[in-house]
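*Asks:* Take a look and give me a structure for this.
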Amino acid sequence: MNTPTSPPGAERTDGSSVQIGALVPLTRPGWVEAGQHLLAGLELAVREVNDAGGILGRPLELVVRDTAADPQRAAAAVDELARLGVAALAGEYHSVVARAAAARADALGLPFLCSSAVLDALTEQPTEWVARLSPPQSRGWQVYADFLLGAGHSRIAVAAQPSVYWASGTRILRDYLAPRGGTVIELDMSALTLTAVCDELVDNRATALLLLVGHPEPAVPIVKSVRRDQRLAEIMIGAPAGQPEFAEWATLLGDDSAAIPFLRYLPERLGPLGARVETDLRERLGEAPCFVAFEGYDTVAVLADVLRSHGVDRARTAESWPRVAVEGTRGQIQFSRTPGISVWQWASTPVQVVDRDPAEPDRFRILHAG
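*Replies:* Predicted coordinates:
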């Protein structure tokens, strides 16, 4: 493995802080609510690390950069954070942004623990520098495909925008569903009006429509249009990427926000640590934390354990990924090599398909787990 030397001062013991660079989408077109929850989890864990004595007697500090869902902005932030001497990188929600950050981190020899992005090919080539907590897209979306089949859906339309992430999701669904009798019908949202989308759903006899599009635009208008079309009263709308997770979804759509299944990465029941963190996150956020907040907390918990055990040298941090064994909010976290995945991967991340309960849209129902 390429092991560039750590920056001057990386092993200081003079009481100066140990810094972790945090990449978070905090402004549009990023999914801002996801960024806020991710940051809340990161910050809560940092506070707890410092309350427990920090990293070898030094305080832990987050150096936060807003990626705004922009890959170029994220890559520039990685360059800046590397120059500032951070011990490691954490965070990011958007897959295409995390991919740009991972490429720069790999090139610079900067350890990066990706919190929430799922794109399988997070780097072009296998790397020792990057590890990930969220499950790869192929695993999560295959769980979602199993849910669709179990619910009796074999003619599935995807309303998709141009993106590496959405294209990857469509390919995963098609490759998994086709041998099992399923058909995926692609609707190009760069070319179709909302009325045309409804007409295509009717003409293709689709029983499910999946939203592979941005939030809130155009996801919210698509839902409203389909819900208003009496020809489509029986169609199921789904959102595997998780748009309905966030409170803004319910605010914008009201009753139409419910019964739209999506993926989230939580166990059926939280253990004692997860339950305590949930309470603290709820107080910090002023609302129920989504799974992304737990991902943020777990990211810092892992990095703090590594930094305490192996010091703040970047190369030693990267070399420690396969030896991680940390109790996180959602289970025991360990990293391994997964076939087809280029980074160190937590292989047992819990995966659920859930939706908002039509009788009580603020409550989530677990529909399937994998």
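*Asks:* contacts, neighbours, all on C-alpha from now
*Replies:* Fine.
*Asks:* which one's the longest strand in this protein?
*Replies:* Looking across the chain with DSSP state E, the single longest strand is strand 360-369.
*Asks:* name the helices or strands packed onto that one?
*Replies:* Contacts of strand 360-369 with other secondary structure elements, assessed using 3 or more Cα pairs under 8 Å, 6 or more residues apart in numbering; DSSP states H and E, are made with helix 137-150, strand 352-357.
*Asks:* Apply 10 Å and report the result again.
*Replies:* Using 3 or more Cα pairs under 10 Å, 6 or more residues apart in numbering; DSSP states H and E as the contact definition, the elements that strand 360-369 packs against are helix 137-150, helix 247-253, strand 262-264, strand 352-357.
*Asks:* roughly how far is the longest one from the heart of the chain?
*Replies:* Spelled out, it's helix 137-150. 16 Å (Cα atoms, centre = their mean, to the nearest Å).
*Asks:* which parts of that helix are buried?
*Replies:* With burial defined by 16 or more other Cα atoms under 10 Å, the residues of helix 137-150 counted as buried are 137-149.
*Asks:* any idea which helix or strand comes after it?
*Replies:* Toward the C-terminal end, the helix or strand that comes next after helix 137-150 (DSSP states H and E) is strand 155-160.
*Asks:* tell me the angle of the next helix-or-strand element following that following strand relative to helix 137-150?
*Replies:* Sequence-wise, the next helix or strand beyond strand 155-160 is helix 164-177, with elements assigned using DSSP H and E. Taking axes from the mean of the first three to the mean of the last three Cα atoms, to 10 degrees, one finds helix 164-177 and helix 137-150 inclined to each other by 50 degrees.
*Asks:* one more to line up against the first:
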Amino acid sequence: MNAQKNGKPGAGRVLRRTTIAASAALAVLAGMAPGSAQSQTIKIGVPVPLSGSSANAGTDILNGAKLAAAKVNAAGGVLGKQIELVPEDDACDAQTAVQAAQKLVDAGVVAVAGGYCSSAALPELTTFHRAGIPYVLDASTNPKLTEMGYDGVFRTIGRDDEQGPFAASFMKNSLHAKRAAVINDNTTYAKGLADNTVAALKKDGVDVVYDDAITPGQMDYSPTLTHVASLKPDVIYYTGYFSEAGLLVKEARQLGLKMTLMGGDGTNDPTLMKTAGPAANDMIITTAPLAQFLSGAHSFVDDYTKAYGQGPGPYSVYEYDAVGVTAKAIADAKSATPAAITAALHKISNYQGATGTIGFNPKGDRSVAVYITIIVRGDNFAPYQKQDAAGHWMAMK
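*Replies:* Okay, the predicted model is just below:
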């Protein structure tokens, strides 16, 4: 995929080999030769937000990675070595993310599995690409991540341009909405999901009466909500993160708004209910299936709950599979060099993960991505509706 990036065939591959060789040489000088006999472990980086408003999600993702590494290591590791996770805090911030990614490169990781905010994953990806290190994303859904022509990017989750049309179809064909308001927070993820949803709504003939952003971190969104309410939408769809979603939902109900409230998959964290309280009841969320709704993830849920004293959040199981499929690629390649791992990841087509069968298309996206809707019932998320093979909406059990 990189062969044409520098204007002539093979230039990208030559550059990548050069950067890989340079990174390996530096690692040798530091006593960390990636994938070599001198390494006592095989290092996999985990960049996630461990501080800031998304720290809860980042911790959950890291916990999923730990469970995956423990499973691999208990079975003897890979290539006779143990998997060593190297976490770094990217704080969902672009500048911090660059520093976190460089720390992982300097630490001698041979692959990376993680990510949460697309705004952080994009600069991380650029750093890993320059070092020739593959990046398997578990939660970052912006389409640009796999549209840049980079050979070493993969995803165990779907994309915003898949979720957007799914959300629009639900609004039109299940809720029978005629008028919709879409609110984002101007982050890379939220704006991307909003744009894809708005385009699909317009294509489906739904009148988009509001399409604008709030500023994250504010303490009062009632002026925006009052304005949106005056436009009389049948549904409000918020595409940002759970920290603001909880406040938006709480204030919307305090203002007496009766329309359906919806959120994208950045709102599917239990913190939503802690912030909004009873106001969150009946909020509907579009999301990849949560672990508790996946038939292949029962043991994962049990292990997570036993290890951490609470159920898993939304992306831990997708990180669990990201680490698992990376370990599988290392085993298939019979090598822990980044280039060999990347090549092996491209060949994977039917890895049986906790989230189902995983394979990657030529861009690195998951070949088959599934979305469902869930609904808030009390302090829990409950399955709501999904589409059948013909695209018809049906209740989930």
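*Asks:* Do you know the score for how well these two fit?
*Replies:* Once the chains are overlaid, their TM-score stands at 0.90 when taken by TM-score structural alignment, normalised by the length of the first structure; 357 aligned residues with a Cα RMSD of 2.2 Å.
*Asks:* re earlier: in JSON lines, list the helices and strands packed on strand 360-369 of the first structure along with distance to Ala239 of the first structure.
*Replies:* Formatted as JSON lines, these follow (distance: least, Cα to Cα, whole Å):
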{"stretch": "helix 137-150", "distance to Ala239 of the first structure": "10"}
{"stretch": "helix 247-253", "distance to Ala239 of the first structure": "12"}
{"stretch": "strand 262-264", "distance to Ala239 of the first structure": "5"}
{"stretch": "strand 352-357", "distance to Ala239 of the first structure": "9"}
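*Asks:* Among the ones you listed, which comes closest to Val32 of the first structure?
*Replies:* Taking Cα to Cα as the measure, these were each checked against Val32 of the first structure, and helix 247-253 came out nearest at 10.0 Å.
*Asks:* mean per-residue distance, the closest one to the second structure?
*Replies:* When the second structure is overlaid, helix 247-253 of the first structure sits 1.8 Å from its aligned residues on average, using mean Cα distance after the TM-score superposition for the first structure.
*Asks:* equivalent range in the second structure for that helix?
*Replies:* Aligning helix 247-253 of the first structure against the second structure (TM-score structural alignment) gives residues 270-276.
*Asks:* Tell me which residue is most central in the second structure.
*Replies:* The central residue of the second structure, meaning the one whose C-alpha is nearest the mean C-alpha position (Cα atoms, centre = their mean), is Ala139 at 0.7 Å.
*Asks:* In three-state terms, label that one for me.
*Replies:* Following DSSP: H, G, I helix; E, B strand; the rest coil, we place Ala139 of the second structure in the coil state.
*Asks:* Quick one: map it onto the first structure.
*Replies:* Under the alignment (TM-score structural alignment), Ala139 of the second structure pairs with Ser116 in the first structure.
*Asks:* Then Asp60 of the second structure?
*Replies:* Alignment note: Asp60 of the second structure maps to His37 in the first structure; criterion TM-score structural alignment.
*Asks:* again with Tyr150 of the second structure
*Replies:* Aligned against the first structure - with TM-score structural alignment as the criterion - Tyr150 of the second structure pairs with Thr127.
*Asks:* Kindly indicate whether its match is helix, strand or coil.
*Replies:* Put simply, Thr127 of the first structure is coil when judged by three-state DSSP.
*Asks:* For burial, what's the neighbour tally of the residue nearest to it when sequence neighbours are not counted?
*Replies:* The shortest distance from Thr127 of the first structure to any non-neighbouring residue, by Cα to Cα, 6 or more residues apart in numbering, is to Val343 (5.8 Å). Using other Cα atoms under 10 Å, the number of residues around Val343 of the first structure comes to 26.
*Asks:* What residues does Val343 of the first structure make contact with?
*Replies:* Shown here is Val343 of the first structure, whose contacts under the criterion Cα atoms under 10 Å, 6 or more residues apart in numbering are 102, 113-114, 120-132, 335-337.
*Asks:* let's see 6 Å
*Replies:* Val343 of the first structure is in contact with Thr127, Val130, Ala131, counting by Cα atoms under 6 Å, 6 or more residues apart in numbering.
*Asks:* Look up how far Ile185 of the first structure lies from it.
*Replies:* Val343 of the first structure is 31 Å from Ile185 of the first structure, where distance means Cα to Cα, to the nearest Å.
*Asks:* do you know how far Glu186 of the first structure is from Arg174 of the first structure?
*Replies:* Counting by Cα to Cα, the separation of Glu186 of the first structure from Arg174 of the first structure is 10 Å.
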